[in-house]
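Colleague: Only the shape, not the letters, is given here:
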């Protein structure tokens, strides 16, 4: 391994350590606790080293979001690859999404609620975002029986919005936890019964 390759690998490892530490602090104490001073203390690097990797805390948060999108896409694809009816797979994906939101509240917040520098639904959209949407779209298309790209995208946006509403309202205690299964079943049944947008 050349010196340059070793340096690049060390740089990538430092960057990932910064992202992982920011995520851990945010999950434990909230995003307000994630500062350059706190990160430099936690990982034992100087603040200038942090700025060599990220020019702002917004970039750090976006990197955490991208990791979250990659994880969510992978989990959705894993469920999509299982055997079962299209409705069963979509139902399982809904649970994967809701469980991800519940188990990773700070990451979910930075992915879907906080202000971000990431571009959505644009030619500059990062591949992690596109992959998560594509994995969800495939499952929605399967249950809805729709092949038209724009119709699938619209249905996926509506399904995603419904899941986001359930996750957000559930996290704040505005929806009772004992009816999650009823809500997921109703949502999937509606998509199976009404395959095309109005």
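Modeller: Received the coordinates, thanks. Because the structure is a prediction, the values reported are computed rather than measured.
Colleague: alpha carbons only for contacts and neighbour counts from here, please
Modeller: Noted.
Colleague: Select the longest helix from this structure.
Modeller: When every helix of the chain is counted residue by residue (DSSP state H), the longest turns out to be helix 3-29.
Colleague: Show me how far stretch 117-137 is from its chain's centre.
Modeller: Relative to the mean C-alpha coordinate of its chain, stretch 117-137 is positioned 10 Å out (Cα atoms, centre = their mean, to the nearest Å).
Colleague: okay, now the one to match up with it:
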């Protein structure tokens, strides 16, 4: 291994350590506890070292979010490909999305709630984000065969996000999370399986 390769590998390892420490700290204590000062203490590197890898806390949160989207894409892919038919796949993907949000609250907040320079639905959208959306889109397309799959996927994504966020925040009656997701998928399929509605 050349000296340059060693330097690049060490740099990548430090960057990964910073991202991992930020996520772990956020999951334990919330994102308000994640500061460059606290991170430098956690990983035993000085703040200037942090700034060699990330220009700001926002950049660190964005890096955590991108890891989250990659994880979400893998989670949805497993749910979709393990299903026996397209409708079951869509249902499994919907449940997996909600469980991901509940099981990874700080990660989910980095992805969807915190201010970030990450852009959605643009040519510049990062690959992990594209892949996460594509998994949900594929489940919708396979189950519904609709003309406007992108819009339908956005609507389902928004509805699942709403259920997950309200449920996590204690705004919905407890113990009914699975029933709500099943109802959402049933109503969604019932309303759109036949294709786009025509104007009256």
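Modeller: Good, I have the coordinates. This one's a predicted model, so the numbers in the text were calculated from it and none came from an experiment.
Colleague: And the longest helix of the first structure against the second structure, how far off on average?
Modeller: Superposing on the second structure places helix 3-29 of the first structure at an average distance of 0.6 Å from its equivalents, by mean Cα distance after the TM-score superposition for the first structure.
Colleague: Can you list the buried residues in that helix?
Modeller: Of the residues in helix 3-29 of the first structure, those buried by neighbour count under the rule 16 or more other Cα atoms under 10 Å are 14-16, 18-27.
Colleague: Likewise for stretch 33-50 of the second structure?
Modeller: Applying a neighbour-count criterion of 16+ other Cα under 10 Å, the buried positions in stretch 33-50 of the second structure are 34-36, 39-40, 50.
Colleague: wait, isn't residue 131 of the first structure in contact with residue 71?
Modeller: No - with contacts defined as Cα atoms under 8 Å, residue 131 of the first structure does not count as touching residue 71, sitting 10.2 Å away.
Colleague: The residue positioned nearest the centre of the second structure: helix or strand, and which one exactly?
Modeller: For the second structure, the residue lying nearest the average C-alpha position, counting by Cα atoms, centre = their mean, turns out to be residue 69 (4.1 Å). Per DSSP states H and E: residue 69 of the second structure is located in helix 57-81.
Colleague: got the angle for the helix or strand just after that helix vs helix 57-81?
Modeller: Using DSSP H and E, the helix or strand that follows helix 57-81 of the second structure in sequence is helix 86-103. What separates the directions of helix 86-103 of the second structure and helix 57-81 is an angle of 150 degrees, with axes from the mean of the first three to the mean of the last three Cα atoms, to 10 degrees.
Colleague: How far off centre is the next helix-or-strand element following helix 86-103 of the second structure?
Modeller: Next in sequence after helix 86-103 of the second structure, counting helices and strands by DSSP H and E, comes helix 105-112. Once both centres are worked out by Cα atoms, centre = their mean, helix 105-112 of the second structure turns out to sit 7 Å from its chain's centre.
Colleague: same question, stretch 107-119 of the second structure
Modeller: Averaged over its C-alpha atoms, stretch 107-119 of the second structure has a centre that lies 9 Å from its chain's centre (Cα atoms, centre = their mean).
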